[in-house]
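Chemist: with the input below, show me the fold.
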Amino acid sequence: MKQIYFIACALVVFSCKEKEYKAAGNAKELAEAVHTDKEHKGEEPTTPEGTEFYEPVPPKVQPGAKINEAPSDAIVLFNGESLDQWVSAKDGSSAKWHLNKDGSMTVNDKSGDIQTKQEFGSVQLHVEWKSPADIQGEKQSRANSGVFLQGLYEVQILDNNNNDTYVNGQVGAIYKQHVPLAMASVPSGEWNTYDIIYHAPEFNAEGEKIKSGTLTLLHNGVLVQDHVEIKGTTPYIGWPKNPPHGKGPIKLQDHGDNSRVSYRNIWVREL
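Modeler: This is a model prediction of the structure:
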């Protein structure tokens, strides 16, 4: 009986040692395989200088003097002085939203969406928005608006404070596609910020999508969309579609139900 016990113990020890040897072998193989990275060819450098390079030099950008102020290379789309950078999305006529004395603009109910005159591809976009302090409506009819990238892909704006709705249509959602990681809104009537990093989809000569767009969103400094894949357009009804396209406008939505959403300090950096 003792003999059987010692044999069993020996087998256990051997098995453990075998795993240790295999792990050590795998680690050694992994370390030796590092040089096979396709980007790095030739003899491995033996000094720090061998992995340093000095060109191309990144362009110098002066950040805004204040928080959320546009950096020096940004295109300012709205600074509170005029709506000259915007037109009606319906017919290209002058934007008819309300220009307010405090440097903001407010949705003019049922006047239609507005969009930028200039078209963009991949961008860093900064938008500040607020819902009205005097609450009206509920669910999707409370301070509903949206930011559309290339006129097609919506980042939802909504007053979700004590106002539940379908989560892939709540504030910070990529509409009907991606639920936000958190609900980071400030109290109703206060200013929210959206900072968006957007990479546009790519299409081949035949009009087939060969690379999906991606979007990262920080809502009031909180990461709520983490480099998510844009599956296609963001329709109210139906599946996402992927029509081929190039650059497109940035569009702000008039939801048509007295949303009264206001915007200010909108700027963009082309990527």
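
Chemist: use CA for all of it now, contacts and neighbours both
Modeler: Will do.

Chemist: so what's Asp254 up against?
Modeler: Contact analysis of Asp254 by CA atoms under 8 Å, 6 or more residues apart in numbering lists Val107, Asn108, Asp109, Lys110, Ser111, Gly112, Asp113, Ile114, Ser145.

Chemist: right, and the first one touches His98 too?
Modeler: Yes: taking CA atoms under 8 Å as the definition, Val107 is a contact partner of His98 at 6.5 Å.

Chemist: so for these two, which residue has more residues nearby?
Modeler: Ranked by neighbour count (other CA atoms under 10 Å), Val107 and His98 place Val107 first, with 26 against 15.

Chemist: got a list of what the more buried one touches?
Modeler: Taking CA under 8 Å, 6+ apart as the test, what Val107 contacts is Trp97, His98, Asp254, Ser259, Arg260, Val261, Ser262.

Chemist: measure the residue nearest to the first one when sequence neighbours are not counted to Asp84 for me?
Modeler: In space, not counting the residues next to it along the chain, Trp97 is nearest to Asn108; the distance is 4.6 Å by CA to CA, 6 or more residues apart in numbering. Using CA to CA, to the nearest Å, Asn108 is found at 16 Å from Asp84.

Chemist: out of those two, which sits in the busier spot?
Modeler: The residue with more neighbours, out of Asn108 and Asp84, is Asn108; 21 against 12, by other CA under 10 Å.

Chemist: Three-state assignment for that one, please.
Modeler: Secondary structure assignment for Asn108 (DSSP: H, G, I helix; E, B strand; the rest coil): coil.

Chemist: what's the answer for Ala10, then?
Modeler: Ala10 ends up helix, using three-state DSSP.

Chemist: please apply the same query to the one 4 residues further on.
Modeler: When the structure is split into helix, strand and coil by three-state DSSP, Phe14 lands in helix.

Chemist: check the one 5 residues further on too.
Modeler: On the three-state scheme (three-state DSSP), Lys19 is labelled helix.

Chemist: that one and Val12: what is the separation?
Modeler: Distance, Lys19 to Val12, by CA to CA: 11 Å.

Chemist: same question for Gly146.
Modeler: Between Gly146 and Val12 the computed distance is 63 Å (CA to CA).

Chemist: now show me the structure for the sequence below, then we'll compare the two:
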Amino acid sequence: MSQQHVLFLRKGLTAICWVMFICLVCGQVHPAAVSKKKVLCVSVTKGFRHSSIPLGEELIKDLGTDSGEWDVDYVRTDEEMAQKMTASALKQYDAVIFNNTSGDLPLPDPQGFIDWVKAGGNVVGIHAATDTFRERPDSPGWAEYRKMMGAQFIGHGPQSEVELLVQDRKHPATKDLPPSFKVTEEIYLFKDWSRDDIRVLIALDKHPNTGEPGDFPISWVHQYGKGRVFYTALGHREDLMRTENYEKHLRGGIRWALGLAKGDASPLPPPSPVTNKEKKQGFRPLFNARDLAGWHVRTEGRTPWTVQNGMLVMGKGGSDLITDEKFGDFILRYDYMIPKGGNSGVYLRGRYEIQILDDFETKQPDIHGNGSVYGLIAPSQFASRPAGEWQSVEAKLVGKNLTVVLNGIKIIDNQPLPGPTAGALDDKVDEPGPIMLQGDHGPVAYRNIRIKPLK
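Modeler: Predicted coordinates:
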């Protein structure tokens, strides 16, 4: 080839590149047009049929059209499922979206579908997708589907307003959401799930209806073989689905499932109970946020304490929980949450109870109220927060003198302790003793329990 031909080709290629660049800038050619993804939206139901299904179909289509990143095909009938969800037919799709499906779907080749996912097919589940193939009195459902989806729906209470807590601020499905936000929705409850198996993106830290503390997942991702699985329990109420936050959430989840956005699917580590600053100050964790190592119960055979997303959680009918280690002088810090009408307490050296009580509506400090040394010392001022909110305590015990800071407000200032409170482990006031969490008065959760021994 002559030099003139080479020069001509170079000039031609350069011109083509410039034309493509200008087209992209002007919006005439979308960058995803060359490799547009294909999504199969499944809306067949054999159980409850949600009225939000058509809106879900519309939203999935519009999100793909607006971004130019995917086209949508539909399965709305048993006949379409038989045609479009065979092992060979699935090869033309990059993802299958279960749009509020329910019951035992008539998949033509269940194992072929699972094999497709494990080989790299991707799945998105919306709301009742976890009510699909679930165990029922008249059917065992399909365990492998439930494993693929990441959890099994077990029920829900009345629709309620809840505060959603974003657990992963970097994932495409949640990175554009606020750290927490309130929604009114039908909140699903699940079983057969573990944070060791899925990466929870959004969760609640209390029951959506009772307010009892606990870990309740709302949205998650995980890897199933080579396939990506994204699920969101949101999608019952149409007004919620029309919000900007929901569109951002669903768009990001679909983009991640299609491989159009990067995001980690590995399980999140439990939160650290001690900050780096506190470590330098000499604090160390009393509760490792993973298990009950270093603790034992006061009375065996009662409702056990559980560890849920870095929280020590007690329901009803439990026992006090005691550290194996004993302490003399120290600074103790901890957070706690109780539901409406809740009652608990933290015993310093196992003898002096700092009361935990839902007394927010009283607006008055009391010798038996929240933050008091139960029955002995009343707080100098009222500092309680409403039930259902996290509250923080710092207690400094030197000899028999106690200082307590509740929610950033000093309520007991270097006061002498006249003696043990009711429920104490013993009356050996001159000896070191453990930290004890009261667990026999009702639901409570603790987190970020850390201590700094003083010399």
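
Chemist: please state their TM-score.
Modeler: The TM-score (TM-score structural alignment, normalised by the length of structure 1) is 0.60; 180 aligned residues with a CA RMSD of 2.8 Å.

Chemist: still on that earlier bit, more neighbours, Gly146 and Val12 of structure 1?
Modeler: Taking neighbours as other CA under 10 Å, Gly146 of structure 1 and Val12 compare with Gly146 leading, 24 against 12.

Chemist: tell me the counterpart of that one in structure 2.
Modeler: The alignment partner of Gly146 of structure 1 in structure 2, by TM-score structural alignment, is Gly345.

Chemist: just the buried residues of the contacts of Asp254 of structure 1.
Modeler: Buried subset of these (neighbour count, 16 or more other CA atoms under 10 Å): Val107, Asn108, Asp109, Ser111, Gly112, Asp113, Ile114, Ser145.

Chemist: taking those together, which two end up most distant?
Modeler: Ser111 and Ser145 (13.2 Å; CA to CA).

Chemist: contacts only, for the spatially most central residue of structure 1.
Modeler: Taking CA atoms, centre = their mean as the criterion, Thr216 is the residue nearest the geometric centre of structure 1, at 2.3 Å. Residues in contact with Thr216 of structure 1, defined by CA under 8 Å, 6+ apart, are Ile196, Ile197, Tyr198, Leu223, Val224, Gln225, Asp226, His227, Val228.

Chemist: cool, Thr234 of structure 1 as well?
Modeler: Leu152, Tyr153, Glu154, Ile174, Tyr175, Lys176, Gln177, Pro240, Lys241.

Chemist: looking at these, which has the most residues close by?
Modeler: Greatest neighbour count in the contacts of Thr234 of structure 1, by other CA under 10 Å, goes to Ile174: 29 neighbours.

Chemist: residues in structure 1 matched by the longest helix seen in structure 2, start to end?
Modeler: Taking DSSP state H as the criterion, structure 2 has its longest helix at helix 3-26. Aligned by TM-score structural alignment, helix 3-26 of structure 2 corresponds to no residues of structure 1.

Chemist: once you drop chain neighbours, what's closest to the corresponding residue of structure 1 for Asn407 of structure 2?
Modeler: Mapped onto structure 1 by TM-score structural alignment, Asn407 of structure 2 lines up with Asn220. Counting by CA to CA, 6+ apart, Asn220 of structure 1 lies nearest to Thr193, which is 5.0 Å off, once chain neighbours are set aside.

Chemist: please apply the same query to His178 of structure 1.
Modeler: Setting aside the residues directly before and after it, His178 of structure 1 is nearest to Asn168 in space (CA to CA, 6+ apart), at 5.7 Å.

Chemist: quick one: classify Lys61 of structure 2 as helix, strand or coil.
Modeler: Under three-state DSSP, Lys61 of structure 2 falls in the helix class.

Chemist: next SSE after the helix or strand harbouring Gln223 of structure 2?
Modeler: If you go by DSSP states H and E, Gln223 of structure 2 is part of strand 213-224. Where DSSP H and E defines the elements, the next helix or strand beyond strand 213-224 of structure 2 is strand 227-232.

Chemist: using the three-state scheme, assign Ile254 of structure 2.
Modeler: Here Ile254 of structure 2 is helix, with the state taken from three-state DSSP.

Chemist: that one maps to what in structure 1?
Modeler: Matched to structure 1 by TM-score structural alignment, Ile254 of structure 2 sits unpaired.

Chemist: can you tell me the closest non-neighbouring residue to Ile254 of structure 2?
Modeler: Closest to Ile254 of structure 2 by CA to CA, 6+ apart is Val124, at 6.7 Å.

Chemist: what of Val179 of structure 1?
Modeler: Asn168 (4.6 Å).

Chemist: contacts only, for whatever residue of structure 2 lines up with that neighbour.
Modeler: Counting by TM-score structural alignment, Asn168 of structure 1 lines up with Ile367 in structure 2. By CA under 8 Å, 6+ apart, Ile367 of structure 2 lies in contact with Val373, Tyr374, Gly375, Leu376, Ile377, Ala378, Pro379.

Chemist: where do the strands of the stretch 151-300 of structure 2 begin and end?
Modeler: Counting by DSSP state E, counting those that start in this stretch, the segments of the stretch 151-300 of structure 2 that form strands are 152-156, 160-166, 180-185, 188-191, 199-206, 213-224, 227-232, 284-285, 295-297.

Chemist: buried deepest among the ones you listed, which one?
Modeler: strand 227-232 (a mean of 26; mean count of other CA atoms under 10 Å).

Chemist: find me the equivalent region of that one in structure 1.
Modeler: So strand 227-232 of structure 2 is aligned with nothing, judged by TM-score structural alignment.

Chemist: where exactly do the helices run in the stretch 51-200 of structure 2?
Modeler: Remark: helices assigned in the stretch 51-200 of structure 2 by DSSP state H, counting those that start in this stretch are 53-67, 78-84, 110-118, 143-149.
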